[in-house]
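Enquirer: Quick one, what's the 3D model for this:
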Amino acid sequence: MKKTALLFSILLLLNCTYLLAQTNPETPLYPNGIEKNPISHPNPETVVDSVINPLSLSHKNRVISNISIPTYQLFPASETNNKHIGVVILPGGGFTTNWVDKEGTDLAIWLSGQGINCMVVKYRTNRKDQKGEMIIPMDDYKGAVYQDVRAGILKMKELAKSLKIDSDKIGILGFSAGGWLSGNIAIKSTESKEPVNWKPAFVGLIYYGNTLSNIKKIDNLAALPPVFMAIARDDKKMPMKEIIPGLAAVAAEVNHSELHIYSQGDHGFGLGYDKGHSVSQWKDSFYSWLLDIYNK
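Expert: Down below sits the predicted model:
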């Protein structure tokens, strides 16, 4: 009897581990395709498996390049714990790759467990030549990825009823290059004259700040949605002296915004599994910030 119980426990543990390791199906962001897609690559989409942190919730660490067909993965909250909030997550990767798990599905799994509905967007990527220069002109590339983020927000709004999300509580969060996208989209959405509303309700910037370094030059700063900012003091790619003025201006002048500076973590800390005690708490602060905004 004891052996049977032990075997059952082992099988249950293995099954749970298997389920945790799964990532949800990818769905094309543009179901009808992209007419005259400006982003094409001579090689097919490539997936490289990076080192997996033992604490990773997805049990994966894929780095994807040569992306010309953007997709999304949904991570709904349970019916019994749905906070009716949606987050579109944009992984980083320097515009040439997408770190879809470390900076995407890991956070989505955690947040959905707290009752926050998530979508991870695998947006289109650029590529570099032998000199390290971007091959696809950045103006063309920016236009394409802006459309990907916009499409992600609109798709989340389209799915709001089925996911039981309040359509006015859908925001974006980006890591590094995804943070660059998030910051620019927040600014552009305030300038949009389109009849359809794709303005994010809130913005998360995780180890990114250059987009907002000249924030005071924006005519209507108050039009920005609330911004959550998290960065490590020892970030070698985002020097404190260069980005703090912009981030501090947002924290001071944009309603409900928060700025979190951690003593260690460097660039690319993800969920901060093993980067220090305080930096690993940023996701909890982000979650609590959402609850504060919406008085949950």
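
Enquirer: Every contact and neighbour count from this point should use C-alpha atoms.
Expert: Fine.

Enquirer: Please name the residues that touch Ile218.
Expert: Applying C-alpha atoms under 8 Å, 6 or more residues apart in numbering to Ile218 gives no contacts.

Enquirer: Do you have the strands of the stretch 1-150 of the chain handy? List them.
Expert: Remark: strands assigned in the stretch 1-150 of the chain by DSSP state E, counting those that start in this stretch are 27-28, 46-49, 62-65, 71-75, 85-90, 97-99, 116-122.

Enquirer: Point out the most buried one among those strands.
Expert: Among the strands of the stretch 1-150 of the chain, the stretch with the highest mean neighbour count (mean count of other C-alpha atoms under 10 Å) is strand 85-90, at a mean of 29.

Enquirer: Show me what that one packs onto, helices and strands only.
Expert: Applying 3 or more C-alpha pairs under 8 Å, 6 or more residues apart in numbering; DSSP states H and E, one finds that strand 85-90 makes contact with strand 116-122, helix 138-158, strand 170-175, helix 177-191.

Enquirer: May I see the ones you listed organised as CSV, with distance to Asp274 added?
Expert: Output for those, formatted as CSV (distance: least, C-alpha to C-alpha, whole Å):
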stretch, distance to Asp274
strand 116-122, 23
helix 138-158, 30
strand 170-175, 17
helix 177-191, 22
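
Enquirer: structure for this one too, so we can compare:
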Amino acid sequence: MLDRRSALATFVTGLLASGLARGAKAEIQPMTDPTEIIELWPAGPPGAEKVTAVEAIIERGDPKGLRDRALTHTRNPTLVVFRPRTPNGAAVMLIPGGGYERVVLDKEGYETARWLADRGYTCFVLFYRLPGDGWAAGPDAPLQDAQRGLRLIRSRAAAMGFSPERLAIMGFSAGGHVAASLTTRFTAKVYERTDAADDLSARPNLSALVYPVITMDPASMHGGSRKQLLGANPTPERIAFYSPEKQVGADLPPVFLLHAADDKSVPVENSLAMFSALKAKAIPTEMHVFEEGGHGFGLRFVTGKPVAAWPGLFEAFAKRHGV
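Expert: Below you'll find the predicted structure:
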């Protein structure tokens, strides 16, 4: 099993590197090839007994001709590492979106990781398991991977040249729900201890939620994400439990929120609800709502729009809060 997983990781790395080597046009520059992969679970992820889905990378196409790949049916959760040329002592774990049906690679993963790495951040793109694939943990499978990923990153801080207390997370769309869940449920025991890394805190030092899926409430939900996470007819109790705005405690890290008012996929009310919940608990938070931008803009669909300012706004917020 270990040899097979290692071979799969090597195969995926080759696929990604070959695609990235072709580069991107328009405003996105060619990205650093991902050459370093960290497997989250040395003996395999927990609760795989009933999982039969086959992991695959699909090319979704892009109107500008850029690579737009997605990983489906994640079987072997990993962190893909982007090391900066000049480390600034901080790190970011990026959690791409995909409606809990897939995990996108390029737009919300590698492109953003490269931008951050160019500014000194050591970056880790998380490829997490999906709740509809039959994992025993069900809706907590992505949170298992997020907790484990952050702890592994923290355990390697000294060796990789960043502070374990300057570790941010950045989640997009459904990945924003994973990030918000980690932000609010970092103390939840959702898996059994694997090794010494699991003795470390899973609390991020800062959280960035970018056009995030937050609430499971039908009034503002993203229907596809909720169906994948909770099924067709979740109880009111499960809806509340898996709505991070309902789980905000007093010990959360600072949170940066970003949304476009014209988002037709994930209503802006998701970020508004999270902002209100954070303010009610006096959690340091900053929210930027732009008039236009739609959904899933990442870095590639912002040229000429006010929303193009968002990466710099995040960087300023992170620096103000010591990350």
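
Enquirer: related to what we said a few turns ago, with distance to Ala201 of the first structure as extra columns, can I get the strands of the stretch 1-150 of the first structure in JSON lines?
Expert: Below are the strands of the stretch 1-150 of the first structure laid out as JSON lines (distance: least, C-alpha to C-alpha, whole Å):
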{"stretch": "strand 27-28", "distance to Ala201 of the first structure": "24"}
{"stretch": "strand 46-49", "distance to Ala201 of the first structure": "32"}
{"stretch": "strand 62-65", "distance to Ala201 of the first structure": "28"}
{"stretch": "strand 71-75", "distance to Ala201 of the first structure": "19"}
{"stretch": "strand 85-90", "distance to Ala201 of the first structure": "9"}
{"stretch": "strand 97-99", "distance to Ala201 of the first structure": "24"}
{"stretch": "strand 116-122", "distance to Ala201 of the first structure": "14"}
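
Enquirer: right, so of those, which gets closest to Ile244 of the first structure?
Expert: Nearest to Ile244 of the first structure, of all the strands of the stretch 1-150 of the first structure, is strand 85-90, at 22.3 Å by C-alpha to C-alpha.

Enquirer: Taking helix 138-158 as reference, get the angle to the closest one.
Expert: 160 degrees (axes from the mean of the first three to the mean of the last three C-alpha atoms, to 10 degrees).

Enquirer: Over in the second structure, find the residue span strand 85-90 of the first structure aligns onto.
Expert: Mapping strand 85-90 of the first structure onto the second structure (TM-score structural alignment) gives residues 90-95.

Enquirer: again, but for stretch 100-115 of the first structure
Expert: So stretch 100-115 of the first structure sits over residues 105-120 in the second structure, by TM-score structural alignment.

Enquirer: Name the residues that touch the matching stretch?
Expert: 28, 31-32, 67-71, 82-90, 94-97, 122-125, 172, 296-300.

Enquirer: before we move on, what about stretch 225-241 of the second structure?
Expert: Counting by C-alpha under 8 Å, 6+ apart, 99-101, 131-132, 138-139, 174, 213, 216-217, 246-247 sit against stretch 225-241 of the second structure.

Enquirer: ok so, going back, compare the helices and strands packed on strand 85-90 of the first structure and give me the one nearest Val48 of the first structure.
Expert: strand 116-122 (14.6 Å).

Enquirer: where's that closest one relative to the chain centroid, distance-wise?
Expert: 7 Å (C-alpha atoms, centre = their mean, to the nearest Å).

Enquirer: ok, average deviation of that strand from the second structure?
Expert: Once fitted to the second structure, strand 116-122 of the first structure is off its aligned match by 0.7 Å on average (mean C-alpha distance after the TM-score superposition for the first structure).

Enquirer: Select the longest helix from the second structure.
Expert: helix 2-21 (DSSP state H).

Enquirer: Count the neighbours of Leu13 of the first structure for me.
Expert: 12 (other C-alpha atoms under 10 Å).

Enquirer: Could you do Gln264 of the first structure as well?
Expert: 18.

Enquirer: Aligned against the second structure, show me the partner of it.
Expert: Per TM-score structural alignment, Gln264 of the first structure is aligned with Glu292.

Enquirer: got the buried residues for stretch 255-275 of the first structure?
Expert: 255-262, 264-273 (16 or more other C-alpha atoms under 10 Å).

Enquirer: Apologies, that question was intended for stretch 100-114 of the second structure.
Expert: 100-114.
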